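Participant: Fold the following, please.
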Amino acid sequence: MQVKTRHTPSFGVARVILAPGEAVQAADDAMIASSFGFTEVPAARGGARGHGRSGPSVFTAPAKGGWIDLAPAGPGDVYPLEFTGRSGWCVAKHAVLARPSSVRVDAGWTGLQTLFGSDAGFLEHYSGTGPLVLACAGPVDQLNLEPGELITVRPAFLLAYPDTQQVRLRAVDPSGPQSIRTGEGLALDFAGPGMILVQARKSRN
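Facilitator: Below is the predicted model of the structure:
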């Protein structure tokens, strides 16, 4: 699977190029167009992860391979996050536009259980190889942390960080409203060395 982007960073489109018989998972309403011969297997009923969203479909290339164009529901950037297999990534739930079969979702990953407890938080853990395509509310910034450097990121702007990164979740105001599911009222403290991906506009979710 290869990804080429265009119309970035304001109205990003990801062209996903697939080998013969290769598949990619994406929301059915994210598809703009494709080369002829793709097959689509829709999500099971009730599989959508949020209100007003289509569930993920699996698009499979024909015998000659082909391409499919995917775009987020609103304006913003698209960003192929390359997985090398050496480590996983913690990724904002709202951010995944398309996923190859070679990148898997690790439900119940212990690092997120440490962060969120038994609740389902605003992050998911992914591992494997290949490009995971992210949908971003604004242009993507890469924040590089020096050893010992500390930064704070609000969840609505967070896209992803390597699972080797030191991180702490805390309440902005312990007496105020907080939500593990959306990140409302919470902040993430990161310690360097490391690298964090953020979006330059607040998530619409």
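
Participant: rest of the way, CA atoms for contacts and neighbours
Facilitator: Noted.

Participant: Which helix or which strand is home to the residue sitting furthest away from the middle of the chain?
Facilitator: Distance from the C-alpha centroid of the chain, by C-alpha atoms, centre = their mean, peaks at Ser175 (30.5 Å). Per DSSP states H and E, Ser175 falls between elements, in no helix or strand.

Participant: Going by length in residues, pull out the top strand of the chain.
Facilitator: Assignment by DSSP state E gives strand 123-136 as the longest strand of the chain.

Participant: got the angle between the next helix or strand after that one and strand 123-136?
Facilitator: Next along the chain after strand 123-136, taking DSSP H and E as the criterion, comes strand 140-145. With axes from the mean of the first three to the mean of the last three C-alpha atoms, to 10 degrees defining the directions, strand 140-145 sits at 130 degrees from strand 123-136.

Participant: Show me what counts as buried in strand 140-145.
Facilitator: For strand 140-145, the neighbour count (16 or more other C-alpha atoms under 10 Å) marks 140, 145 as buried.

Participant: List the contacts of it.
Facilitator: With contacts defined as C-alpha atoms under 8 Å, 6 or more residues apart in numbering, strand 140-145 is touched by 77, 79, 191-200.

Participant: Just the buried residues out of these, in ChimeraX syntax.
Facilitator: Only the buried entries of the contacts of strand 140-145 go into this ChimeraX selection, using 16+ other C-alpha under 10 Å:
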select :77,79,191,192,194,195,196,197,198,199,200
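
Participant: Sequence B follows; please return its structure for comparison with A:
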Amino acid sequence: MQVHTRHTPAFGVARIVLSQGEAVQADAETLLANSFGVTETRPGRKGPSIFTAPAGGGWLDLAPGHAGDIYPLEFSGRSGWSVALDKVLARPATVKRDQPWPALQALFGGDTGFLEHFSGTGQLVLACKGPVDALTLEAGEVITVRPAYLVAYPDAIQVRLRAVDPAAQQSVRTGEGLALDFAGPGTVLVQARK
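Facilitator: Okay, here's the model as predicted:
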């Protein structure tokens, strides 16, 4: 699978190029156009569709329902990434959603939280609101990010979830009233709009 982006960072579109028989999972509502012969199957009543390339391969163009950047996140198979909910535009079969993920269970307790974990190899295509910034942290450097702006972070980085104001309302499902502290080394991906 190859990913080519255009119209970024304002109105990103992802062209997913697939080899013969290769498939990608995406929401059918995001499909802008595709080469002839790409088939769509929907495993359940709800949820994403599976788009499969015919003999000779094919492509599909995906456009999210909001303005912003398209960011192909590369997975090497060595470690995974925690990704904010509703950021995944397309996912190949070689990148899997890990549910449950012990580190997120520890972060959120018994609740599902506003993050999901992915691992594997290939490119996970993310749709973000606004341009994506990669904040690279040196060893021992600590930053704080509000959940509404968080896109993703790798397993190797240290993270702590805390209340901004312990007396105010908080929600681990939406991130309301919470902040994430990250300690380097590592990279945190954020979006410039919420």
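
Participant: Let me see the TM-score of these two.
Facilitator: After superposition, the two chains reach a TM-score of 0.98 (TM-score structural alignment, normalised by the length of the second structure), with 194 aligned residues with a C-alpha RMSD of 0.8 Å.

Participant: which residue in the second structure lines up with the residue farthest from the centre of the first structure?
Facilitator: Under the alignment by TM-score structural alignment, Ser175 of the first structure pairs with Ala167 in the second structure.

Participant: can you check Asp29 of the first structure too?
Facilitator: By TM-score structural alignment, Asp29 of the first structure lines up with Glu29.

Participant: what about that match, distance to Asp61 of the second structure?
Facilitator: Distance of Glu29 of the second structure to Asp61 of the second structure, given as C-alpha to C-alpha, to the nearest Å: 11 Å.

Participant: Who has more neighbours out of the two?
Facilitator: More crowded of Glu29 of the second structure and Asp61, by other C-alpha atoms under 10 Å: Asp61, with 18 against 12.

Participant: Could I get the contacting residues of that one?
Facilitator: 13-16, 31-34 are the contacts of Asp61 of the second structure under C-alpha under 8 Å, 6+ apart.

Participant: so of those residues, which ones are in strands?
Facilitator: Among the contacts of Asp61 of the second structure, the ones falling in strands (DSSP E) are 13-16, 31-34.

Participant: quick one, what contacts the residue lying closest to Lys93 of the first structure once chain neighbours are set aside?
Facilitator: Leaving aside its sequence neighbours, Lys93 of the first structure sits nearest to Leu123 (C-alpha to C-alpha, 6 or more residues apart in numbering; 5.3 Å). Residues near Leu123 of the first structure by C-alpha under 8 Å, 6+ apart: 90-93, 112.

Participant: Could you pick out the buried ones from those residues?
Facilitator: Neighbour-count burial (16+ other C-alpha under 10 Å) applied to the contacts of Leu123 of the first structure gives 90-93, 112.

Participant: one step back: Three-state assignment for the match of Asp29 of the first structure, please.
Facilitator: Of the three states, Glu29 of the second structure takes helix according to DSSP: H, G, I helix; E, B strand; the rest coil.

Participant: roughly how far apart are it and Asp133 of the second structure?
Facilitator: Taking C-alpha to C-alpha as the measure, Glu29 of the second structure falls 27 Å from Asp133 of the second structure.

Participant: ditto for Asp86 of the second structure
Facilitator: According to C-alpha to C-alpha, Asp86 of the second structure and Asp133 of the second structure sit 18 Å apart.

Participant: which residues of the first structure fall in helices?
Facilitator: Using DSSP state H, the helices of the first structure run over residues 110-116.
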